[in-house]
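Novice: can you look at this prediction? I've put the sequence above it.
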Amino acid sequence: MEELDVISWNSLISACCKSGYPELALDKFCIMRSLGYSPDEFSVSAVITSCLNLRNLEKGKQIFALCVKVGFLCNTIISSATIDLFSKCNRLEDSVRLFDEQDQWDSAVCNSMISSYAWCGFGEDGLRLFVLTLKKDIRPTEFTLSSVLHSTSILKLEQGTQFHSLAVKSGLELDAIVSSSLVEMYSKFGFIDCSMRIFNNMIVRDLIAWNTMIMGLTHNGRVIEALQTFKELLGRGLPPDRITLAGVLLACSFGGFISEGMTIFLSMEESYGVKPSNEHYACFVDFVVSSW
């Protein structure tokens, strides 16, 4: 490009972050500043997200200090990104402090705080905040409902079905994020048929939805259906990731399909480009022990 401006730099930094290159995003941000360009809210938001992906609290605190200096904290996009950063780096108390300092609430900052509570194991606090957002007439988004539904460890089935009803009422039931969360919730309660019905009704199924269904079937003893779902995934041309393969290997282990599991494990890297990690090796050990 013959001429660069802040918008150009923001686009590049955001692209690096969204494409899975957070370190490159930080590097470009530093170059941008060294060349005399003043970052705006969009630059800083992308960089904070990069720090979150890297779990780099120290670098994130430096960006946060810059936000304080230039007065960006009134922007709820930046505040919500910083709340996420602190909680993912096990600094929930800092997330709560920043949230309490907000002059006004909107769905972005409330979603981040609810998600932070759920991430750190304080699902009850997240549910209480969710109720407060409803009282303040803040319309729940797909991210709100997903965060609440992820608190299944403290949810009762009755509460879960109420959230399902709210998703239907809000027109969010068919959203990929919400549907995947509903699939996960019902499978954890043992209602795997409900999970399958929601999964089959999804208009768009991303890899998260497929992984959630495969894991749900596996943990509910429906291992043959889990393997069939995996074959259907491959038939649709979606490349499996490490979570997909962990679920499939676990299904093979639970079902006693030793040869199938060994074949998948030994071909992971070559066929799917996924390098085995501890969760995959654990299943491999089970296969070896079972074959003796």
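Specialist: In hand now; what should we look at?

Novice: CA only for contacts and neighbour counts going forward, please
Specialist: Noted.

Novice: run a quick neighbour tally on residue 208.
Specialist: 16 (other CA atoms under 10 Å).

Novice: name the element residue 64 belongs to?
Specialist: Using DSSP states H and E, residue 64 maps to helix 57-70.

Novice: now do that helix: which elements does it pack against?
Specialist: Counting contacts by 3 or more CA pairs under 8 Å, 6 or more residues apart in numbering; DSSP states H and E, helix 57-70 is packed against helix 41-54, helix 76-88.

Novice: quick one: list the elements packing against the shortest one.
Specialist: Using 3+ CA pairs under 8 Å, 6+ apart, the elements in contact with helix 76-88 are helix 41-54, helix 57-70, helix 92-100, helix 107-119.

Novice: cutoff 7 Å now
Specialist: helix 41-54, helix 92-100, helix 107-119 (3 or more CA pairs under 7 Å, 6 or more residues apart in numbering; DSSP states H and E).

Novice: for the first one, what is the distance to the chain centroid?
Specialist: Pointing back at helix 41-54 there. 16 Å (CA atoms, centre = their mean, to the nearest Å).

Novice: tell me the angle it makes with helix 76-88.
Specialist: 10 degrees (axes from the mean of the first three to the mean of the last three CA atoms, to 10 degrees).

Novice: report the inter-axis angle for helix 41-54 versus helix 57-70.
Specialist: 160 degrees.

Novice: ok, the last one next?
Specialist: Counting by the same axes, to 10 degrees, helix 107-119 lies at 150 degrees to helix 57-70.

Novice: just send the helices and strands packed on helix 76-88 back as a markdown table, with mean neighbour count too.
Specialist: Listed next are the helices and strands packed on helix 76-88 as a markdown table, based on neighbours: other CA atoms under 10 Å:
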| stretch | mean neighbour count |
| --- | --- |
| helix 41-54 | 23 |
| helix 92-100 | 16 |
| helix 107-119 | 24 |
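
Novice: comparison target below:
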Amino acid sequence: MICALVQNGMDDEGLMLVYEMQKLGFSDDDVTITALLSTASNLRNQEIGKQTHAYLIRHGIQFNGMESYLIDMYAKSGSIQAAETIFNRTFKGNTDPAVWNAMISGTTQNGLVEQSLLIFKQMLEENVIPNAVTLSSILPACSQLGSIALGKLLHGFAIRKYLDENVFVSSALVDMYSKSGSILYAERVFKNLAEKNSVTYTNMILGYGQHGMGEKAIELFHSMGESGINPDAITFVAVLSACSYTGLINEGLKIFESLETEYGIRPSTEHYACIVDMLGRVGRVVEAYKFAQKLGKEGNVRGIWGSLLAACKIHQYFELGKVVASKLLEMEGAERSTGYHVLLSNIHAEEGNWDYVKSVRKEMLERGLMKEIGCSWIDINGYANCFVSRDRKHPQCDEIYQLLKHLHDNLRDDGNMPPFL
């Protein structure tokens, strides 16, 4: 019963049943332990995981796959170091792909993409054959690293091992190609699939949206029903985002209305955030503000009001922006977010209120708030060249700036105002 609850996403109910079982004097066995570790992973709750791990040690419980459960639990609950400790103790001579998969997935999810690729390399060196789970875990690392060349190598490996038709691998391939800028490759993988699920469709819809192909995203969304696949809540986030990116407001609002009436899915904060973002992007800022206000307590989410604040700045609704910022900074955790402080500072800078700008910047400095630097990349001959604004760390930095200056001078000589210095 506990396993059934956990497998159906009812983790809290599963925990309560474990508590009832213990009150009746029953001891936890390896089946209960696996359910508890899965619950800790699902809830990202390290405390439950640690207590379960301690119980294992105290009672000397051992079972097949124990290490993979522990690694997965620690990685998902944010303690990658603990996951590494268990992995490093067991990986030598371990031919169980589940242990390797758990570590690869954990490092990728925690943004340690170089490390996940090194573990994948170790896995091959130890003659452990990667399976579908391995590939679907390592492929996201390629898009995070900006290496489409590596993604293509893994795709070739999947074809040779007859894993490319696996629905999880194919979904990961669609996602990897889309995020790496190769929407045609993603589309080709998607169209050639014999088996598709809601994840595959969602990844393709997301890809279309990110590449400004909103009409295709909507068309694919409506085609899901014809294929006998019902969109889930995440699919709706994907298609609403696509409508937002491409300015298809009326279509997006119709899809949002159908969420509950046609599909029986209760809108979540992510769906509401999409609507606010959608309206805000096209300048319907007041309408977006009223929509957010109508949500009441359910709408007290940083993502919703943060999106609205950005729209106020872009479309120069400065007074409304100050109201939104005030509401936003009252929310739990928002006062620690650098982005909101920077947006508010920029709004006052647009108005010429430099004294306030200085006070905000000073407050950020005193509280140790640093804006994360945006990074761009371009793939040349299989090597991802990453750079940031005013970058001086690129190995060919001098040549790049020399060429920019040359272009700048040529534009100016032709009577054009260059967009860069």
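Specialist: Arrived safely. Note that the coordinates shown come from a computational prediction; the quantities given were computed from them, not determined experimentally.

Novice: tabulate the helices and strands packed on helix 57-70 of structure 1 (a markdown table), appending distance to residue 186 of structure 1.
Specialist: Below are the helices and strands packed on helix 57-70 of structure 1 laid out as a markdown table (distance: least, CA to CA, whole Å):
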| stretch | distance to residue 186 of structure 1 |
| --- | --- |
| helix 41-54 | 29 |
| helix 76-88 | 26 |
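
Novice: tell me which of the helices and strands packed on helix 76-88 of structure 1 sits nearest to residue 238 of structure 1.
Specialist: helix 41-54 (23.8 Å; CA to CA).

Novice: quick one: list the elements packing against that closest one.
Specialist: helix 6-18, helix 22-34, helix 57-70, helix 76-88.

Novice: which of these is buried the deepest?
Specialist: Most buried of the helices and strands packed on helix 41-54 of structure 1, by mean neighbour count (mean count of other CA atoms under 10 Å): helix 76-88, with a mean of 24.

Novice: what range does stretch 244-252 of structure 1 cover in structure 2?
Specialist: The alignment of stretch 244-252 of structure 1 onto structure 2 (TM-score structural alignment) covers residues 235-243.

Novice: what sits up against the matching stretch?
Specialist: 202, 205-206, 209-210, 214, 217-218, 249, 252, 270-271, 274 (CA atoms under 7 Å, 6 or more residues apart in numbering).

Novice: nearest to residue 409 of structure 2, of the residues you listed?
Specialist: Of these, the one sitting nearest to residue 409 of structure 2 (CA to CA) turns out to be residue 210, at 34.3 Å.

Novice: what do we get in structure 1 for the closest one?
Specialist: Superposed on structure 1 with TM-score structural alignment, residue 210 of structure 2 falls opposite residue 219.

Novice: so what's the equivalent of residue 187 of structure 1 over in structure 2 closest to, chain neighbours aside?
Specialist: Using TM-score structural alignment, the partner of residue 187 of structure 1 in structure 2 is residue 178. Once flanking residues are discounted, residue 178 of structure 2 sits nearest to residue 207: 4.9 Å by CA to CA, 6 or more residues apart in numbering.

Novice: quick check: which element contains the one you found?
Specialist: helix 198-210.

Novice: counting by contacts, list what that helix packs against.
Specialist: helix 167-179, helix 214-226, helix 233-246.

Novice: may I see the ones you listed organised as TSV, with mean neighbour count added?
Specialist: What follows is those, written out as TSV (neighbours: other CA under 10 Å):
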stretch	mean neighbour count
helix 167-179	25
helix 214-226	17
helix 233-246	24
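
Novice: using a markdown table, lay out those together with distance to residue 10 of structure 2.
Specialist: Conversion of these to a markdown table gives the following (distance: least, CA to CA, whole Å):
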| stretch | distance to residue 10 of structure 2 |
| --- | --- |
| helix 167-179 | 23 |
| helix 214-226 | 27 |
| helix 233-246 | 17 |
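
Novice: so which of these gets nearest residue 195 of structure 2?
Specialist: helix 167-179 (6.3 Å).

Novice: give me the residues contacting that closest one.
Specialist: 132, 135-136, 139-140, 142-143, 163-164, 183, 185-186, 189-190, 195-196, 199-200, 203-204, 207.

Novice: now that helix and helix 198-210, what's the angle there?
Specialist: 10 degrees.

Novice: doesn't residue 384 of structure 2 fall inside a strand?
Specialist: Yes - counting by DSSP: H, G, I helix; E, B strand; the rest coil, residue 384 of structure 2 falls inside a strand.

Novice: can you give me the distance of it to residue 323 of structure 2?
Specialist: 42 Å (CA to CA, to the nearest Å).

Novice: who has more neighbours out of the two?
Specialist: Set residue 384 of structure 2 next to residue 323 and count neighbours by other CA under 10 Å: residue 384 wins out with 16 against 11.

Novice: look up how far residue 145 of structure 2 lies from the more buried one.
Specialist: 8 Å.

Novice: counterpart of residue 2 of structure 2 in structure 1?
Specialist: By TM-score structural alignment, residue 2 of structure 2 lines up with residue 13.

Novice: residue 22 is in contact with that match, correct?
Specialist: No - applying CA atoms under 7 Å, one finds residue 13 of structure 1 not in contact with residue 22, separated by 8.6 Å.

Novice: just the buried positions in the longest helix along structure 2, please.
Specialist: In terms of residue count, the longest helix belonging to structure 2 (DSSP state H) is helix 397-413. Under the neighbour-count criterion of 16 or more other CA atoms under 10 Å, helix 397-413 of structure 2 has residue 408 buried.

Novice: so which bit of structure 1 is that helix matched to?
Specialist: Using TM-score structural alignment, helix 397-413 of structure 2 corresponds to no residues of structure 1.

Novice: against structure 2, where does stretch 47-62 of structure 1 fall?
Specialist: Under the criterion TM-score structural alignment, stretch 47-62 of structure 1 matches residues 36-51.

Novice: kindly check the end-to-end length of that stretch for me.
Specialist: Using CA to CA, the two ends of stretch 36-51 of structure 2 sit 10 Å apart.

Novice: what's around the residue lying closest to residue 232 of structure 2 once chain neighbours are set aside, how many residues?
Specialist: With CA to CA, 6+ apart as the criterion, residue 232 of structure 2 has its nearest non-adjacent residue at 7.0 Å, and that residue is residue 198. Around residue 198 of structure 2 there are 17 other residues, counting by other CA under 10 Å.

Novice: ok, now how distant is residue 198 of structure 2 from residue 140 of structure 2?
Specialist: Taking CA to CA, one finds residue 198 of structure 2 at 18 Å from residue 140 of structure 2.
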